[in-house]
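>>> Predicted structure and sequence below. I'll ask about it afterward.
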Amino acid sequence: MTATAEMAAGTTHPAEPRLADGFGRRFRYLRLSITEVCNFRCAYCLPDGYRKTSGGFLELDEIARLASGFAALGVTKVRLSGGEPTVRQDLPGIIATVAETAGVQKVALTTNGWRLDRNVRGWRDAGLTHLNVSLDSLDPAVFARITGHDLLPQILDGLDTALGLGFGAVKVNAVLLRETAYAAFDQFADWLRDRSASVRFIELMRTLDNVDYFEDQHIRASVLERWLTARGWTPVPRRPDDGPALEYRHPDYAGRFGIIAPYAANFCDGCNRLRVTARGKLRLCLFGEGGIDLRDLLAADVDPLWLEQRILDALPTKARGHNLMLAQSGDLRRMADVGG
């Protein structure tokens, strides 16, 4: 029985989360990158495209052991990310493996949408429960300029298909950019009027490779907050395993807006997620340094308790927050390296 079926039958009993840091934050949410490869050339992340590096990414059996180890420690939600996770041919198998992991109740995917219209039904059948699609503009010319691809119609078709498949949530992620912000607000508001999706604008974050672009395009998320408030949108209470977005609703719209504001005061106080890279390193903070290698403990002949203990031992070293406000991005060169 999959995690989704167990939930429906009322048979799951999530483990009390043993993952806690020195600041009292508890972690039920794992963001797992399964590849660094991306086929888009987004201006804020990979403007020159992906360049192959040495070393392989986690294999299916390693992902299974990793998911099991985190679930044993109380993780109930796993998000698959990249790079672009749909470039992996074994993605349906990865989704199914994670969905069948005891204790995992939600399996999410973040994708740029390039295979969405063709494959979203198969992902749903494999056990995917939540879907996020990165989509920075509903203007075809702007979309093509930002991503390097003219695929907007196909992605929108895929989103409409996804909205009819009974996902727990379908969300759109848009990076907040100075040149497109207000036009994008208006366009997405029209799109949300009769679609039960959530469009979350993410404040552009500085990385080691995008400094010039950041300086040119960064604006604070408060511009969207003011735009929403002036038009009668109101905040929605957060749930324990929600991501970092503050969502807004309006009685005249089927969908919601969301704001992810990493430069806001106290943003990190509610952190509830851990990250593992496609090469098996535990990242306690997106904008931290290095990582804790877990891959040597993912072999079939290794006692799974060793993996759990290494994860537990790492948690006390998690910092209270990032230093983005000080223009410090840790060692993060680009989002595709870690999974965002």
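Arrived safely.

>>> use CA for all of it now, contacts and neighbours both
Fine.

>>> any idea how far Pro316 is from Ala20?
When distance is defined by CA to CA, to the nearest Å, Pro316 is 8 Å away from Ala20.

>>> Quick check, Lys106 in contact with Ala96.
No - counting by CA atoms under 8 Å, Lys106 sits too far from Ala96 to count as a contact (11.6 Å).

>>> Gly56 falls within a helix, correct?
No - under DSSP: H, G, I helix; E, B strand; the rest coil, Gly56 falls outside any helix and is assigned coil.

>>> follow-up on the earlier one: shared neighbours, Lys106 and Ala96?
Leu128 (CA atoms under 8 Å, 6 or more residues apart in numbering).

>>> about what we covered before: higher neighbour count, Pro316 and Ala20?
Neighbour count, other CA atoms under 10 Å: between Pro316 and Ala20, Ala20 has more, with 17 against 14.

>>> Quick one: residues contacting the closest residue in space to that one that isn't next to it in sequence.
Nearest residue to Ala20 in three dimensions, chain neighbours excluded: Arg26, at 4.4 Å (CA to CA, 6 or more residues apart in numbering). Each residue near Arg26 by CA under 8 Å, 6+ apart is listed here: Pro17, Arg18, Leu19, Ala20, Asn272.

>>> Considering those, which is situated nearest to Ala189?
Checking the contacts of Arg26 against Ala189 by CA to CA gives Asn272 as the nearest, at 28.7 Å.

>>> Now the closest one. Nearest residue, chain neighbours left out?
With CA to CA, 6+ apart as the criterion, Asn272 has its nearest non-adjacent residue at 4.7 Å, and that residue is Phe27.

>>> Now do the contacts for the one you found.
Per CA under 8 Å, 6+ apart, neighbours of Phe27: Pro17, Leu19, Ala20, Gly74, Val75, Cys271, Asn272, Arg273, Leu274.

>>> where's the first one relative to His130, distance?
Here the criterion is CA to CA. By it, Pro17 lies 21 Å from His130.

>>> Compare these two (neighbour count), which wins?
Ranked by neighbour count (other CA under 10 Å), Pro17 and His130 place His130 first, with 21 against 16.

>>> Please enumerate the strands of the stretch 151-300 of the chain.
According to DSSP state E, counting those that start in this stretch, the stretch 151-300 of the chain carries its strands in the segments 169-176, 198-203, 234-235, 246-249, 256-260, 273-276, 281-283, 292-293.

>>> so which of these gets nearest Ala9?
Among the strands of the stretch 151-300 of the chain, the nearest to Ala9 by CA to CA is strand 169-176 (19.9 Å).

>>> quick one: that closest one to strand 198-203, angle?
With axes from the mean of the first three to the mean of the last three CA atoms, to 10 degrees defining the directions, strand 169-176 sits at 30 degrees from strand 198-203.

>>> Put this next to the previous one:
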Amino acid sequence: MTTIGLGMPAARRAAPDTAGRPEVAGLLDRHGRVARDLRISLTSACSLRCTYCMPAEGLPVVPRDELLTAEEIARLVQIGVRDLGVHDIRFTGGEPLLRPDLAEIVERSARVAAGASLALTTNGIGLEKRIEALLAAGLTRLNISLDTVDRDHFARLTRRDRLPAVMRGIDAARRAGIAPLKINAVLMRDTLEGAADLVAWAIEHGVELRFIEQMPLDADEAWVRDNMVEAAELVAALAPRFALSHPHRDDPHAPAETWLVDGGPHSIGIIASVTRSFCAACDRTRLTAEGTVRSCLFGDDETDLRGLLRGGADDAAIADRWRAAMWNKQAGHGMSLEGFRRPARTMGAIGG
């Protein structure tokens, strides 16, 4: 573990404790939740240096031989879908477009995913050159991160002047017919003033905008609870231009609460990860780029599957280890509890 929170927790080598776990096939935890949404990080590398995620110098490079290969990722996707009840798969990073074999990863996964959705979260840089190949490989859904449409604010927030490149990626996704095209925006004090402009842009371009409360997963450890922008503050800040109403969730497991804009038909989503925690309904399981199961963003326990993959274990043994890892998932992130500790890994290292 490094001194600035970028370190990798030691993965479990022995099987986690499964005392009391019923003999069920799915990814059940001790709190009665069942994980069906699989997030797979493909790399910790990124083409941006967002202040809420990355240090200015970037994260330590994971050696190529420590990353899961396209074949290994597809095998874990197959086990997840066929044996463990996974039905939604999302590839994340870092920035997944930095994997030169991304289309192969999607294609191999689609081949064994048996109808599960395959999604990608990206910053959009370079997407215009790869969107057609990704769709042909089997990609079904797409989220693009965009926190502001102000070029100066974007450059300060990401430490890179790349807003035009992101916009080219968004335009390419729209032309390719991806719908809904979701745009993720992290709520920041620096960009709150421009939030209404981002809403107006989203409505004009027909994309589905979702604001996300910032969590303490930044590499610089600058997050302070008293300084974060809460969902309620966003609603108030938008009020002079947009009236938000009728908050609802169509899916109880969905992190985003949907709000109608000026009575509809347009809407935005707000993911209040901190102030309106949805941990009790969490249905996610995560794989890091190095092939460890991480049951919770804020839990440092990681269970190694890469060693099983490369050590000749059969699918049943891998599935059992995965089930055991999820059985021990913590109840929630615990940010409001005394003694709360940040996780050792940051968002860029864990995978969004």
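Perfect, thanks for sending it. Here the structure is a predicted model, which is why all the values come from computation and not from measurement.

>>> And Glu128 of the second structure, what's its match in the first structure?
Alignment note: Glu128 of the second structure maps to Asp117 in the first structure; criterion TM-score structural alignment.

>>> Helix, strand, or coil at its match?
Classification of Asp117 of the first structure by three-state DSSP places it in helix.

>>> Who are the contact partners of it?
Gln154, Ile155, Asp157, Gly158, Leu159, Thr161.

>>> cutoff 7 Å now
Gln154, Ile155, Asp157, Gly158, Thr161 (CA atoms under 7 Å, 6 or more residues apart in numbering).

>>> State the distance from it to Ile155 of the first structure.
Distance, Asp117 of the first structure to Ile155 of the first structure, using CA to CA: 7 Å.

>>> hmm, back to that, mind putting the contacts of Asp117 of the first structure into a markdown table with neighbour count and distance to Met325 of the first structure?
What follows is these, written out as a markdown table (neighbours: other CA atoms under 10 Å; distance: CA to CA, whole Å):
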| residue | neighbour count | distance to Met325 of the first structure |
| --- | --- | --- |
| Gln154 | 15 | 37 |
| Ile155 | 21 | 34 |
| Asp157 | 14 | 38 |
| Gly158 | 21 | 37 |
| Thr161 | 15 | 39 |
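
>>> Filter the residues you listed down to just the ones in helices.
Members of those lying in helices (criterion: DSSP state H): Gln154, Ile155, Asp157, Gly158, Thr161.

>>> Pull the most distant pair out of the contacts of Phe27 of the first structure.
Gly74 and Cys271 (15.5 Å).

>>> Checking Leu142 of the second structure next. Helix, strand or coil?
Per three-state DSSP, Leu142 of the second structure ends up strand.

>>> do Ala108 of the first structure as well
strand.

>>> Can you find the partner of it in the second structure?
Using TM-score structural alignment, Ala108 of the first structure pairs with Ala119 in the second structure.

>>> what does Gln309 of the first structure give?
Aligned partner of Gln309 of the first structure by TM-score structural alignment: Asp320.

>>> Its match: neighbouring residues, count only.
So Asp320 of the second structure, with other CA under 10 Å, has 17 neighbours.

>>> host element of Lys52 of the first structure?
Here Lys52 of the first structure is covered by no helix or strand, with elements defined by DSSP states H and E.

>>> Quick one: map it onto the second structure.
Match for Lys52 of the first structure (TM-score structural alignment): Pro60.

>>> Roughly how far does that match sit from Met54 of the second structure?
For Pro60 of the second structure, the distance to Met54 of the second structure equals 10 Å [CA to CA].

>>> same check, this time on Ile170 of the second structure
Using CA to CA, Ile170 of the second structure is found at 22 Å from Met54 of the second structure.

>>> and the aligned partner of Ala155 of the second structure in the first structure, helix, strand or coil?
Using TM-score structural alignment as the criterion, the counterpart of Ala155 of the second structure in the first structure is Ala144. With three-state DSSP as the basis, the three-state label of Ala144 of the first structure is helix.

>>> and Ala144 of the first structure, what is it in contact with?
Asp150.

>>> cool, and the one 10 residues further on?
When contacts are counted by CA under 7 Å, 6+ apart, Gln154 of the first structure is found next to Asp117.

>>> what do we get in the second structure for it?
So Gln154 of the first structure corresponds to Ala165, using TM-score structural alignment.

>>> Not counting its neighbours along the chain, what's nearest the residue nearest the centre of the first structure?
The first structure has Thr110 as the residue nearest its centroid, 5.4 Å off, counting by CA atoms, centre = their mean. Among residues not flanking Thr110 of the first structure along the chain, Asn132 sits closest, at 4.6 Å (CA to CA, 6+ apart).

>>> Quick check, the one you found in contact with Leu109.
Yes - applying CA atoms under 7 Å, one finds Asn132 of the first structure in contact with Leu109, separated by 6.0 Å.

>>> picking that back up, could you provide the strands of the stretch 151-300 of the first structure in TSV, with additional columns for distance to Thr4 of the first structure?
Formatted as TSV, the strands of the stretch 151-300 of the first structure follow (distance: least, CA to CA, whole Å):
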stretch	distance to Thr4 of the first structure
strand 169-176	14
strand 198-203	22
strand 234-235	29
strand 246-249	25
strand 256-260	25
strand 273-276	21
strand 281-283	26
strand 292-293	30
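
>>> between those, which one is nearest to Arg88 of the first structure?
strand 273-276 (17.0 Å).

>>> circling back to that earlier point, the residue nearest to Asn272 of the first structure maps to what in the second structure?
Correspondence of Phe27 of the first structure to the second structure, assessed by TM-score structural alignment: Ala35.

>>> Find me the equivalent region of stretch 288-307 of the second structure in the first structure.
Going by TM-score structural alignment: stretch 288-307 of the second structure matches residues 277-296.

>>> Share the number of residues neighbouring Val24 of the second structure, please.
Neighbourhood size, Val24 of the second structure [other CA under 10 Å]: 9.

>>> and it, helix, strand or coil?
Assignment for Val24 of the second structure (three-state DSSP): coil.

>>> Would you mind measuring from it to Ser47 of the second structure?
Taking CA to CA, one finds Val24 of the second structure at 41 Å from Ser47 of the second structure.

>>> Same check on Ile170 of the second structure?
Ile170 of the second structure is 16 Å from Ser47 of the second structure, by CA to CA.
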